[in-house]
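S.K.: please work out how this folds:
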Amino acid sequence: MRLLLAEDDAILSDALSAQLGAVGFEVEHAPNGAVAEYLLLRHPFDAAVLDIGLPMVDGLSVLRKVRETKPALPVLVLTALDGLEDRVAGLNAGADDYLTKPFDFPELEARLRALLRRVRAAPQAAAVVTAGADGQPLPELGRLVFDRDARRASVDGQPIELSPREWDLLELLLGQRNRVVRKEQITQAWGSERSAGEAPGGAGMIEVYIHRLRRKLEGSGVSIRTVRGLGYLLEPDAAAARG
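M.R.: Below is the predicted model of the structure:
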């Protein structure tokens, strides 16, 4: 598994490169944001660990640029900034996970492997998908078509670009359609070892991903409704239902 490590602390980057290499990763190191952006845009990687406080170009700017062409690349943000606003900014920029310094290497490895487990090859198609590989009709809701086996979702034949966590969230909401999905269920689907109530900023992280998924589902005839105090419900838009 090829990994980009963008970290400007030489001692930390050397240690992480050695530890990640020892557990099976092929690590490419970027000492600043400019190099990280260049490598990520021009070379294939299975995942990236990205520090926010990079010299030359900050990590969030790198992440936003990379997300324009590689929306599905698993990216873990590694930073000393641990405020709620910092976590939300990182997730809004496109991070799939957020780990603050100081940290223990086993947790970093576990989080990376959890991200990689969610990524499977997903062929892109511009045509409307009406049947899966087994010839059976695919689940539809509104104008949203969902192919679980190919890990592909589309609206009116146009693929929706989803990060691994956004995919897991949509899959859970579709699987529980007409039923409220609790935040604890979302955390479990993401493979977290802690409940949303115990992890700092956990509830805020879920809300960020709900907001991002809502934006991507605009115009699909499907919406995510917040059921206050309980969780979230995927349902057809009111306008679509009237039509």
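
S.K.: for the rest of this, base every contact and every neighbour count on C-alpha atoms.
M.R.: OK.

S.K.: residue 73 in helix, strand or coil?
M.R.: Assigned by DSSP: H, G, I helix; E, B strand; the rest coil, the conformation of residue 73 is coil.

S.K.: my bad, should have said residue 85
M.R.: Assignment for residue 85 (three-state DSSP): helix.

S.K.: next one: it from residue 118, what distance?
M.R.: For residue 85, the distance to residue 118 equals 26 Å [CA to CA, to the nearest Å].

S.K.: higher neighbour count, these two?
M.R.: Taking neighbours as other CA atoms under 10 Å, residue 85 and residue 118 compare with residue 118 leading, 16 against 12.

S.K.: to compare against the first, here's the next sequence to fold:
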Amino acid sequence: MRILLVEDDELIASGILVGLRAHGIAAAHVLTAADAECMQQEETFDAIVLDLGLPDRDGLQLLDAIRAFEPAVPVLILSARDAIEYRLSGLHGGADDYMTKPFDLRELAARLHALVRRSQGRCVQIIEAGPLRVEPDSGLAWLSGQPVELSRREVDLLVHLANAEARWLPPDSLRERLYGFGEEIHSNALNVHIHNIRRKLGNQAIETSRGLGYRLGWRRSS
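M.R.: Got it, this is the predicted structure:
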């Protein structure tokens, strides 16, 4: 899962980013409404976490712009405005959920997983491609009916490749989706994950094309 965090307090944002990564959620972070609109137009996100007190525009105005551009993306408002009037305005204005600060990062992660599941129209997301079956939320995976132990990064990598269908994904795109923005990673980290997946699932699990990137060796079932 990859989300967009719109939060003008860099200290709060830093804590959220670390906490979400611990729950298998990668996040891009922006400080302003203008940057959020640009990011939404350039990237695809599974959900958006939105603060209301932004420096250049009120968060509810940004919510209108988000909904006009991408009506279906789940939006969770995360704000210090705890009065019932604000919560009702946010929910009536198009937000899917509303949390007040201070908050528990475990609850935030759980709510984001639930929002994304609902947006995908099923209670438990299951990805099936060829002999591979993966449950992204639980991290469980099977190959030809036999359980396979995969790390959270390996599961996320397979999910991104499966969702891309037959499209090739460049290495830089995969790194951003796996680690988010600003996270320090080793230069060969992606290659290590791909090597481990091939070792566990077979060399045919991930295809490589020089200049194009990677794709899953099996097409996702509809």
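
S.K.: which helix runs longest in the second structure?
M.R.: Longest among the helix segments of the second structure by residue count, using DSSP state H, is helix 105-119.

S.K.: mean shift of that one relative to the first structure?
M.R.: Once fitted to the first structure, helix 105-119 of the second structure is off its aligned match by 0.9 Å on average (mean CA distance after the TM-score superposition for the first structure).

S.K.: just the buried residues of that helix, please?
M.R.: The neighbour-count check on helix 105-119 of the second structure (16 or more other CA atoms under 10 Å) flags 105, 108-109, 111-117, 119 as buried.

S.K.: from those residues, which single one is nearest residue 35 of the second structure?
M.R.: Set against residue 35 of the second structure, the nearest of these by CA to CA is residue 112 (21.5 Å).

S.K.: my guess is that closest one meets residue 46, correct?
M.R.: No. Contact criterion CA atoms under 8 Å: residue 112 of the second structure and residue 46 do not qualify, at 9.0 Å.

S.K.: give me the stretch of the second structure that the longest helix along the first structure matches.
M.R.: Criterion DSSP H: the longest helix present in the first structure is helix 202-216. Alignment note (TM-score structural alignment): helix 202-216 of the first structure is unmatched in the second structure.

S.K.: and that helix, what does it pack onto?
M.R.: Here helix 202-216 of the first structure touches helix 84-93, helix 164-175, helix 183-189, strand 222-227, going by 3 or more CA pairs under 8 Å, 6 or more residues apart in numbering; DSSP states H and E.

S.K.: go through that helix and flag the buried ones.
M.R.: Neighbour counts using 16+ other CA under 10 Å place 202-203, 205-206, 208-210, 212-214 of helix 202-216 of the first structure among the buried residues.

S.K.: with stretch 53-68 of the second structure instead?
M.R.: Buried, per 16+ other CA under 10 Å, within stretch 53-68 of the second structure: 53-54, 59-60, 62-63, 66-67.

S.K.: widest-spaced pair of those residues?
M.R.: Maximum pairwise distance among the buried residues of stretch 53-68 of the second structure (CA to CA): 18.3 Å, between 53 and 67.

S.K.: count of residues packed around residue 134 of the second structure?
M.R.: If you count neighbours by other CA under 10 Å, residue 134 of the second structure ends up with 24.

S.K.: which residues touch it?
M.R.: By CA atoms under 8 Å, 6 or more residues apart in numbering, the residues touching residue 134 of the second structure are 126-128, 140-142, 155, 159.

S.K.: in the first structure, what residue corresponds to it?
M.R.: With TM-score structural alignment as the criterion, residue 134 of the second structure has no equivalent in the first structure.

S.K.: could I get the full set of helices for the second structure?
M.R.: Counting by DSSP H, residue ranges of the helices within the second structure are 10-22, 33-42, 59-69, 84-92, 105-119, 152-163, 171-179, 189-201.

S.K.: now the angle from the third one to helix 33-42?
M.R.: Just to be clear, that refers to helix 59-69 of the second structure. Taking axes from the mean of the first three to the mean of the last three CA atoms, to 10 degrees, one finds helix 59-69 of the second structure and helix 33-42 inclined to each other by 20 degrees.

S.K.: helix 59-69 of the second structure vs the first structure, average offset?
M.R.: Taken against the first structure, helix 59-69 of the second structure registers an average deviation of 0.9 Å after superposition, with mean CA distance after the TM-score superposition for the first structure.
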